[in-house]
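A.B. asks: Compute the structure for the input listed below.
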Amino acid sequence: MRVGIYAGSFDPITKGHQDIIRRALNIVDRLIVLVVNNPNKKYWFHIDEREEMILESMESRYRDRIEIHRYEGLLVDFMKERGVNLLIRGLRAVSDYEYEMCYAFTNKELSQGKAETIFIPASREYMYLSSSGVREIAINQGDISAYVDKGLEEKIKLRAKELVK
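C.D. replies: This is a model prediction of the structure:
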C-alpha cells in the first residue's frame, strides 16, 4: 500500500488544500494529513480545531483513506516513526517552488536519502489562494465563500470577529 504525507498548518484549511488532498489520493492509497504546530508561530485556530476543520471539510467518500495526525518536530522524524517515505506538497507559484525544493532536499538529506517529495501544482483557480490570504479577507469582513468549505465559513468569520475585539 502506497502511503503519503501531506503536511501543513491548515490555519484554516482552504479549498486549495482540499484540492491537493483529493488529487494526492489519485497517487496514494492512503494519505496522512499532518497538522504541524510550530510553537513559535501564532495560530488563529488551536491544533484541535484545525484537525476538526480538516475532517469536516473532507467529502465522506475520502474519509476512509485519510488519517489526520498532529506533530511538533522534524517531519522526517514523523516519517520514520510511521515508516512513510513519500511527501506530497502543493505548489502555487515559482516562489513556492524555490522554497519547496530546499525543503525537499533538506528532508532527503535528514532522512539519509529516504524521503521523496511529489509536487502537485495548484489548480488554476487556487494558484493565488493561501490560508493567510483567507485570514486577511476574513479580518476585513470580506467574502471568503470562494476560498473555504461552506461548513467552515462561519467558524472563520466568528474567529475574525473575536480577534478584532
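
A.B. asks: rest of the way, CA atoms for contacts and neighbours
C.D. replies: Fine.

A.B. asks: Relative to Ala146, how far out is the closest residue to Arg70 other than its chain neighbours?
C.D. replies: Using CA to CA, 6 or more residues apart in numbering and skipping residues adjacent in sequence, the residue nearest Arg70 is Val35, 4.6 Å away. When CA to CA, to the nearest Å is the yardstick, Val35 and Ala146 sit 23 Å from each other.

A.B. asks: Of those two, which one has the most company?
C.D. replies: Val35 (22 against 14; other CA atoms under 10 Å).

A.B. asks: Test my guess that the more buried one contacts Ile47.
C.D. replies: Yes. A contact is recorded between Val35 and Ile47 when judged using CA atoms under 8 Å, the distance being 7.2 Å.

A.B. asks: Enumerate every residue touching Thr117.
C.D. replies: Going by CA atoms under 8 Å, 6 or more residues apart in numbering, Thr117 touches Leu86, Leu87, Ile88, Arg89, Ala104.

A.B. asks: To check against the first, give me the structure of this:
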Amino acid sequence: MTTRTGVYPGTFDPITLGHMDIIRRGAKLVDRLVIGVTTNPSKNPMFSVAERMDMVRREVADIEGEIHVVSFDSLLMDFAEREGASMIVRGLRAVADFEYEYQMAGMNQQLNGRIETVFLMADVSLQPIASRLVKEIALFGGEIRKFVPATVRDEVVARVEKIGRKGS
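C.D. replies: So this is what the prediction gives:
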C-alpha cells in the first residue's frame, strides 16, 4: 500500500493558531504530513530555524497522524520530491492570498506536474492571523494570546523582551 505524503511548507515565525488549524485538517488528508520549516529571503525571522522547528514539533505533538517536522532550504518542489509527497498543502486566509498562491501553484505545477497543490480555507475566526502581524503586535507591546498557542506567546514575549519593544 502506498503512503500518501503531503508537505505543508512555511516559515512558521512564529507558528499561529491559523497554522495549527491547517495542520490538523491537512493531517486528515494524508497518511504522512511533513511540515517543512524554511527560510524566506524576503522575511526577517524573529526565531532561528532550529527554534521554529522545536516550536512546531512541540505544538503538533498531540495531533493524530504521522507528522514530521523538517527544515529545508531549496525549491519547494525539490523538497516535496525528496519527501515522496504527492501534494502540497497550503492555507488560504483571504482573496489576497489566493492570487499569490494561485501563481505559486501554477509555477510549481510547471516544475513538477506529479505533485498537486491543495488549498484549505482557514477557519473564519482565524483568517486575519498572520505571523508577520503577530510579531508586529508583540513588538509594540500588544497582546497576542488570541493568535498563537500559549507556549508560543510566552516565547514571543520573551524574545521581544530580549530584543526590545518598539515605540517605547
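
A.B. asks: follow-up on the earlier one: export the contacts of Thr117 of the first structure as CSV, with columns for distance to Tyr71 of the first structure.
C.D. replies: Written out in CSV, the entries for those read as follows (distance: CA to CA, whole Å):
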residue, distance to Tyr71 of the first structure
Leu86, 16
Leu87, 15
Ile88, 16
Arg89, 17
Ala104, 18
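
A.B. asks: now, among those, which is nearest to Glu136 of the first structure?
C.D. replies: Among the contacts of Thr117 of the first structure, Arg89 lies closest to Glu136 of the first structure (CA to CA), at 23.2 Å.

A.B. asks: ok, for the closest one, nearest residue in space, not its chain neighbours?
C.D. replies: Spatial nearest neighbour of Arg89 of the first structure, chain neighbours left out: Phe119 (4.9 Å); criterion: CA to CA, 6+ apart.

A.B. asks: Do I have it right that that neighbour meets Gly90?
C.D. replies: Yes. The pair formed by Phe119 of the first structure and Gly90 meets the contact definition of CA under 8 Å, at 5.7 Å.

A.B. asks: Please enumerate the strands of the second structure.
C.D. replies: Assignment of strands within the second structure using DSSP state E yields the ranges 5-10, 32-38, 66-72, 87-92, 116-121.

A.B. asks: once aligned to the first structure, how far is the first one on average?
C.D. replies: After superposition onto the first structure, the average distance of strand 5-10 of the second structure to its aligned residues comes to 0.4 Å, using mean CA distance after the TM-score superposition for the first structure.

A.B. asks: The third one too?
C.D. replies: Between strand 66-72 of the second structure and the aligned residues of the first structure, the post-superposition mean distance stands at 0.5 Å (mean CA distance after the TM-score superposition for the first structure).

A.B. asks: One more: the last one?
C.D. replies: Mean deviation of strand 116-121 of the second structure relative to the first structure after superposition (mean CA distance after the TM-score superposition for the first structure): 0.3 Å.

A.B. asks: and that strand, which residues are buried?
C.D. replies: Burial within strand 116-121 of the second structure, assessed by neighbour count using 16 or more other CA atoms under 10 Å, is assigned to Glu116, Thr117, Phe119, Leu120.

A.B. asks: With Lys42 of the first structure as the reference, measure out to Arg124 of the first structure.
C.D. replies: Applying CA to CA, the value for Arg124 of the first structure to Lys42 of the first structure is 29 Å.

A.B. asks: again with Leu74 of the first structure
C.D. replies: Taking CA to CA as the measure, Leu74 of the first structure falls 19 Å from Lys42 of the first structure.

A.B. asks: What of Leu91 of the first structure?
C.D. replies: 23 Å.

A.B. asks: Of these two, give the one with the bigger neighbour count.
C.D. replies: Under the neighbour definition other CA under 10 Å, Leu91 of the first structure and Lys42 were set side by side, and Leu91 has more, 19 against 10.

A.B. asks: what residue of the second structure matches up with that one?
C.D. replies: For Leu91 of the first structure, the aligned position in the second structure is Leu92, judged by TM-score structural alignment.
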